[in-house]
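> this is the structure alone, sequence omitted:
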């Protein structure tokens, strides 16, 4: 049996390598390696200047991962930017929202990671809390805290016990998007740490932490298994 093809959205940043300093589509290697360890084939999905291409891209995939990254532009959820909100990544916002819409329309399994969870919530009409403390380490360093999955949820079946997760974010889900339910919370302050869309696509899940920065493959393996099904 062939392995399912899992598309992972990428950053769009200026980067330097060798003698070059150029715009680049970037993806921390933890993402494709996690897909591979979970039994899938990973392919990168850099932002497309034409978001209408998203449906054609999604039609070639078996599952979609929206990766972590910069803050979602507040105008996307009808808010004024907080002074602590980062600069917008408009091309990436447009592309990933189009990917999510195409995936939900076609019934493709979806996993949102950190920013990906937040963007999934925004795509379904939800809002974000623009700043909270205590969920990130120093710049470039993941913190860890405990999350408690909701029993009986999709995530609760994949992760039946509380667990410590790698985390680096300063924003979180505020008002849930249409149809979404919270399926995990931070033990210390109740922050929504996972959302899911029951009954849709068989698998639509967002997690606020970074599974690609740890050793636990269960969430990604559940996505791969949904893609195989």
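Thanks, I have the structure now. Here the structure is a predicted model, which means the values were calculated and not measured.

> CA atoms for contacts and neighbours, from now on please.
Noted.

> do you know how far residue 118 is from residue 66?
Residue 118 sits 10 Å away from residue 66, going by C-alpha to C-alpha, to the nearest Å.

> alright, now check it against this:
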């Protein structure tokens, strides 16, 4: 049986150095494709493409989709002015990933959002974001020092898909300074940290596999979420109720 083809969105950087070269590059930390491969999938990287219909065409060829972590979502996407701590916008990536998510939802393609991917899903469906989470929770512990993940415990909401996949509290790798503020109408929080931060979102009404998490499973060794995505992409039966 062929492995499910899982697309993963990528960065697009203007100035990247490797070897003797310094050029624009589409890139992604290796943890993402390695996680897909460990979970039994075949990974395909999806750099931003502004051509009309490109997202629909890409999604039509995939068995599953991962929206990867990355830069802050442009605040104008959810009707806000930039906070002083909000990073510069990644306009091409915002447009591309929002189009990918919309196409995946339209087709019922299995979808996993990671960090920024959770935030984009919420924004696409009408939610908003906290632009600098330490202002809200009073501490910086959702991220480590620059370039280092922190860890904290996440607890799933009983009765959700997230709870069926992660039935007990788990320690997860985390690196973010933005988070869900107002939850989009069609979504429901399915995991939290002790300070109340929304750590996972899924759809209120049952639909094909669609889940987004605020942490970074590609930076850890817990493959359960990706195995569920790859299983759904390969036609496995839905995760049974707890």
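All right, it came through fine. Bear in mind that the values here come from a model prediction, so they are computed numbers and not experimental data.

> quick one on the thing from earlier: mutual contacts of residue 118 and residue 66 of the first structure, please.
residue 112 (C-alpha atoms under 8 Å, 6 or more residues apart in numbering).

> contacting residues around the counterpart of residue 127 of the first structure in the second structure?
Counting by TM-score structural alignment, residue 127 of the first structure corresponds to residue 128 in the second structure. The contact partners of residue 128 of the second structure, by C-alpha under 8 Å, 6+ apart, come to 78, 122, 180, 181, 182, 183, 184.

> which part of the first structure lines up with the longest helix along the second structure?
Longest helix of the second structure, by residue count under DSSP state H: helix 91-107. On the first structure, the counterpart of helix 91-107 of the second structure by TM-score structural alignment is residues 90-106.

> now do the buried residues in that stretch.
Neighbour counts over stretch 90-106 of the first structure (16 or more other C-alpha atoms under 10 Å) mark 92-104 as buried.

> flag every buried residue along the strand or helix carrying residue 15 of the first structure.
Assessed by DSSP states H and E, residue 15 of the first structure sits inside strand 11-17. Of the residues in strand 11-17 of the first structure, 11, 12 count as buried by neighbour count, 16+ other C-alpha under 10 Å.

> show me what that strand is packed up against.
Where contact means 3 or more C-alpha pairs under 8 Å, 6 or more residues apart in numbering; DSSP states H and E, strand 11-17 of the first structure is packed against strand 20-26.

> what is the strand it packs on packed up against?
Counting contacts by 3+ C-alpha pairs under 8 Å, 6+ apart, strand 20-26 of the first structure is packed against strand 11-17.

> for the contacts of residue 128 of the second structure, could you give me TSV that also reports neighbour count and distance to residue 17 of the second structure?
Below are the contacts of residue 128 of the second structure laid out as TSV (neighbours: other C-alpha atoms under 10 Å; distance: C-alpha to C-alpha, whole Å):
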residue	neighbour count	distance to residue 17 of the second structure
78	17	34
122	27	34
180	24	34
181	17	36
182	13	39
183	19	39
184	19	39
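
> so which of those belong to helices?
residue 122.

> closest to residue 193 of the second structure among the contacts of residue 128 of the second structure?
Taking C-alpha to C-alpha as the measure, residue 193 of the second structure lies nearest residue 180 of the contacts of residue 128 of the second structure, at 12.4 Å.

> got the residue ranges for the strands in the first structure?
For the first structure, strands defined by DSSP state E occupy the ranges 5-9, 11-17, 20-26, 41-45, 63-66, 110-113, 128-129, 143-149, 163-167, 172-173, 181-186, 192-196, 204-207.

> out of these, nearest to residue 226 of the first structure?
That would be strand 63-66 among these, by C-alpha to C-alpha, at 8.0 Å.

> now the closest one on the second structure. Mean distance?
Compared with the second structure after fitting, strand 63-66 of the first structure has a mean deviation of 0.4 Å; criterion: mean C-alpha distance after the TM-score superposition for the first structure.

> returning to that earlier point: so which of the strands of the first structure gets nearest residue 215 of the first structure?
Residue 215 of the first structure sits nearest to strand 163-167 of all those, at 9.8 Å, using C-alpha to C-alpha.
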